[in-house]
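> heads up, no residue letters with this:
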């Protein structure tokens, strides 16, 4: 006999059916707000401004694929009672590599949220009768969002989002009615057309339309809604309900995306985008002069959409990172307290990003990087689905859509090599020799002495010299971006600190920092000091933590954040404000990713060597204790 899961309301048959139909709609609407607001006012409107309706075919591909993606996530969550992040941890390979990089992306995306709030402040400022600095509006909005989230109540979040959805739907229909949509041009936009000049734009749109890695957050909200209770008795029926709810949610996403694209396309020939000004804001000002009755509705709806995206995005990412830290990172802090600590950390990043400027640059770069990882996660979702019980797996159609969609995402990423090069892959290539030296070091007598705890002062000196030299190599093999050296110089001192303690890390940092300072430039001093700080951080982290890929990733990102967000502004007080902001924009992302990746690779080399040594010790013990003659027998021909 089939039973109703405990998380569904009871009552009469009609009432229960209505409740079931509406029960799963809440997480979908939260997802719709989050995905519509993340890049709709930036990537999609910019696409309309520059290319009209040309890329509607990209919209169709993105929405079909991401609908299937969300549907697969829902099936896993309802079937197992776990979030998709638990499933990703089951993927073969280095331990927790998937959730580690997702966590890094989620943290970096907080900088983009600072851009969202700046744009939202521009909108609201145009509607209020008094003059208030835009940054103040952005920070006040952030404060209100924190107050709404501080309790950690999913029910409160769902109620607030429902009100926002109603406002947005009315605003979208009203704004669309004010546009003169050229239906022939719209129809032509669904015909695929590839131009090498547009690969970066296509890739960004694939990540922006329907969002990317934030689709994984749907699992978090669905898990909160169901209380983590698996649906084992009537999963097919519940998935039919989820499918209809997802159609509603993705219908709203499609509507909002088309509105933003249409507004951008309608004013592509008459709007001049000023430097440092949001294109969405510029178009809105133009709307006031051309369609006065529609502009206030659009502007207020845009503010609500951006605020809703930040509200839901912070909540979902905080819940996801909280779960990842507790499950994969072994953090023992109570969930509610950890959730609030993450909120505070996210708010600090957003606060700093509000004053960085150029929000569209941040959003576009993070979106492009996330789309690469998103394609890989698409294949991972197929693997996870295949491990579900036979009756809970996806259909052949679902598998086909997921396989083709994930392949398209990877193909577009590989077509434009310059796109990948722009985000730190050159440093990854130059990191190869560094990793080869690490491979040799791990197998050396010096590393063995530190493993056994018998290292001498001479060993300490050699450790400092080796990793100080590697820090110099990291600077030497860096590359210039706007007269600033983008490098991986901090990896050497951090590893020296991990192996030999804070003193060893600091000393290796002094060697690498001295070389960086000798090269000169207005960022020479903060670059040199940061290398020493990184070495100390490595030593402190090794003494306080059991090192895991996730914790090393946090250490790498944290070391670069201290350098770029704190030391550069603090130690270059005489430098022009715009140049400091350029350094932050150009260096934070690639250096954080490469440093984190280098530290994780070091841990993998170390653990692989230990497993090899342990296996050799086991074989030796078996030979000596069980069959002393085994070794001589094996050596016989």
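Sure thing, it's come through. Because the structure is a prediction, the values reported are computed rather than measured.

> C-alpha from now on. contacts and neighbour counts both.
OK.

> Give me the buried positions along the helix or strand hosting residue 256.
Assigned by DSSP states H and E, residue 256 belongs to helix 235-266. Neighbour counts over helix 235-266 (16 or more other Cα atoms under 10 Å) mark 235, 238-239, 241-243, 245-246, 248-250, 252-266 as buried.

> Repeat that for stretch 86-105.
86-89, 91, 95-105.

> and the residue nearest to residue 356 when sequence neighbours are not counted, how many residues sit next to it?
Nearest residue to residue 356, sequence neighbours excluded (Cα to Cα, 6 or more residues apart in numbering): residue 581, at 5.6 Å. Neighbour count for residue 581, taken as other Cα atoms under 10 Å: 19.

> Tell me how far the closest residue to residue 213 other than its chain neighbours lies from residue 112.
Spatial nearest neighbour of residue 213, chain neighbours left out: residue 374 (5.6 Å); criterion: Cα to Cα, 6+ apart. From residue 374 across to residue 112, the span is 17 Å (Cα to Cα, to the nearest Å).

> next, the one to line up against it:
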């Protein structure tokens, strides 16, 4: 029986509520697990994505968009969340529908993907490690101005992240990230309510318009908030949760929507803060993560020290949550990359079906996983005490700029080919969203590369 025929029959029985184990219905077809009912009690990997994907840099970008253009670009933030829902859903669908990890899919597209990912993950991890540690240290230094300097806090955050991921497994990691997301959510929404949003203007901001000079802010807002490589890590977290086959497809889709609805709340809340607190008063913020320290000062002047300190705590939760998420998720990807490469060299044959090893937690105990954890932590500490070399920054920026187009366009390729069972290939909506996302990321990639070489 062909894939398309058998898939369609298995899906029908599941969707109708029949053939589900323990429900007293008909026995499902062999090899075609019945779809589980989507339930809030399963939600988890999406929470991890939301806690990891929205870092301090994303909050600054949204804040600046609100400070410069008010509520006008609110529609772009909403579209950005829809684009990221499509990308993450495609990643999770690949893992569940094929029983293969995303890197295995990339590997099937040719040797060039292995070369690109290998270079990218090494250079990106080196520079990102220093960036994540510095970002986590900023709010701690601001909360304790008479305490140790920022480099001390940065090194401490890196070491704490290393120890936490090294000694814990996915279940504990997920619980920790749930606490992080709750703290971020409460603080950011609380501050947005305190600044008294103009609901009338907010509703008008849902109508697409482009003020003068806003084109690249708009594209950046659509494409930049909600994760880069963590989008690819989502499939690995899905497997770490124990979801390894198509019976979890409905659950994964609910989980993914929760992730990006939560992300949407963060983005809208920060845009409100930028529009109400900064746009009307013309307050300018510093560049990068320091802009959030500046915002803490503005909040203290307007609402007092308690609100300012709460915001700095939320800033720390945002930055440290992103650090922990990358330390875990990208290390899983790197471990898959190395294990597969080693086995292929040893056997001379392609290696298939490694999602079960991810689900069993074997990757989290592996030497490559822990080696990448050390790479994210110790070499970047040197960058904290040195100005980042220009050449390294350029390579990091170029590789990073190319990652999202690479992810979007390879997902279109994989999910429209015979590598994916017919039932789970892209429909027209998924193709449109992934293609538009890929095009958007290509435009942003070109702009970022041009900016790197013209500054």
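Perfect, I can see it now. Here the structure is a predicted model, which is why all the values come from computation and not from measurement.

> re the thing from before, ok, residue 374 and residue 112 of structure 1, which is more surrounded?
residue 112 (28 against 23).

> List the contacts of stretch 54-64 of structure 2.
Residues from elsewhere that reach stretch 54-64 of structure 2 (Cα atoms under 8 Å, 6 or more residues apart in numbering): 135, 221, 224-227, 263, 267, 270-271, 273-275, 285, 288-289, 291-292, 315, 318-319, 321-322.

> So which of the buried residues of stretch 86-105 of structure 1 belong to helices?
Judged by DSSP state H, the buried residues of stretch 86-105 of structure 1 include 86-88, 97-105 as members of helices.

> dump the residue contacts of the equivalent of residue 158 of structure 2 over in structure 1.
Using TM-score structural alignment, the partner of residue 158 of structure 2 in structure 1 is residue 142. By Cα under 8 Å, 6+ apart, the contact list for residue 142 of structure 1 reads 117, 347.

> What of the one 3 residues further on?
Shown in contact with residue 145 of structure 1 (Cα under 8 Å, 6+ apart): 307, 310-311.

> can you pick the most crowded of the residues you listed?
Busiest of the contacts of residue 145 of structure 1 [other Cα under 10 Å] is residue 307, holding 27 neighbours.

> which element is it on?
Going by DSSP H and E, residue 307 of structure 1 is part of helix 295-327.

> If you compare the directions of that helix and helix 235-266, what angle comes out?
Angle of helix 295-327 of structure 1 versus helix 235-266, following axes from the mean of the first three to the mean of the last three Cα atoms, to 10 degrees, is 140 degrees.

> dump the residue contacts of residue 452 of structure 2.
394, 397-398.

> Which ones among those residues map onto helices?
Going by DSSP H, the helices hold 394, 397-398 from the contacts of residue 452 of structure 2.

> from the residues you listed, which would you call buried?
397-398.

> which non-adjacent residue is nearest residue 29 of structure 1?
Residue nearest to residue 29 of structure 1 in three dimensions, not counting chain neighbours: residue 249, with 5.7 Å by Cα to Cα, 6+ apart.

> The one you found matches what in structure 2?
That one, residue 249 of structure 1, aligns with residue 259 by TM-score structural alignment.

> how close does its match sit to residue 371 of structure 2?
In terms of Cα to Cα, residue 259 of structure 2 sits 29 Å off from residue 371 of structure 2.

> What segments of the stretch 151-300 of structure 1 are helices?
Counting by DSSP state H, counting those that start in this stretch, one finds helices in the stretch 151-300 of structure 1 at the ranges 154-177, 183-188, 199-208, 217-226, 235-266, 279-290, 295-327.

> could you dump those helices to a markdown table with distance to residue 12 of structure 1?
Formatted as a markdown table, the helices of the stretch 151-300 of structure 1 follow (distance: least, Cα to Cα, whole Å):
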| stretch | distance to residue 12 of structure 1 |
| --- | --- |
| helix 154-177 | 24 |
| helix 183-188 | 47 |
| helix 199-208 | 43 |
| helix 217-226 | 20 |
| helix 235-266 | 18 |
| helix 279-290 | 49 |
| helix 295-327 | 33 |
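
> Tell me which of those sits nearest to residue 517 of structure 1.
Smallest distance to residue 517 of structure 1 across the helices of the stretch 151-300 of structure 1 (Cα to Cα): 35.7 Å, for helix 199-208.

> how big's the offset between that closest one and structure 2?
For helix 199-208 of structure 1, the mean deviation from structure 2 after alignment is 3.7 Å (mean Cα distance after the TM-score superposition for structure 1).

> Show me the strands in structure 1, by range?
Under the criterion DSSP state E, structure 1 contains strands at 479-481, 484-486.

> The first one - contacts with which helices or strands?
So the one you mean is strand 479-481 of structure 1. Secondary-structure packing of strand 479-481 of structure 1 (3 or more Cα pairs under 8 Å, 6 or more residues apart in numbering; DSSP states H and E): strand 484-486.

> at 10 Å what do you get?
strand 484-486, helix 577-625 (3 or more Cα pairs under 10 Å, 6 or more residues apart in numbering; DSSP states H and E).

> The ones you listed: which one's closest to residue 52 of structure 1?
helix 577-625 (28.4 Å).

> so which of the ones in helices among the buried residues of stretch 86-105 of structure 1 comes closest to residue 550 of structure 1?
So of those, ranked by how close each gets to residue 550 of structure 1 (Cα to Cα), first place is residue 100, at 4.8 Å.

> and the closest one, what pairs with it in structure 2?
Match for residue 100 of structure 1 (TM-score structural alignment): residue 115.

> Quick one: residues contacting that match.
residue 107 (Cα atoms under 10 Å, 6 or more residues apart in numbering).

> Relative to residue 109 of structure 2, how far out is it?
12 Å.

> swap in residue 57 of structure 2?
Relative to residue 109 of structure 2, and taking Cα to Cα, residue 57 of structure 2 is found at 32 Å.

> ditto for residue 181 of structure 2
On the measure of Cα to Cα, residue 181 of structure 2 and residue 109 of structure 2 end up 36 Å apart.

> Assess the claim that residue 464 of structure 1 and residue 498 are in contact.
No. With contact defined as Cα atoms under 10 Å, residue 464 of structure 1 and residue 498 do not form a contacting pair (11.8 Å).
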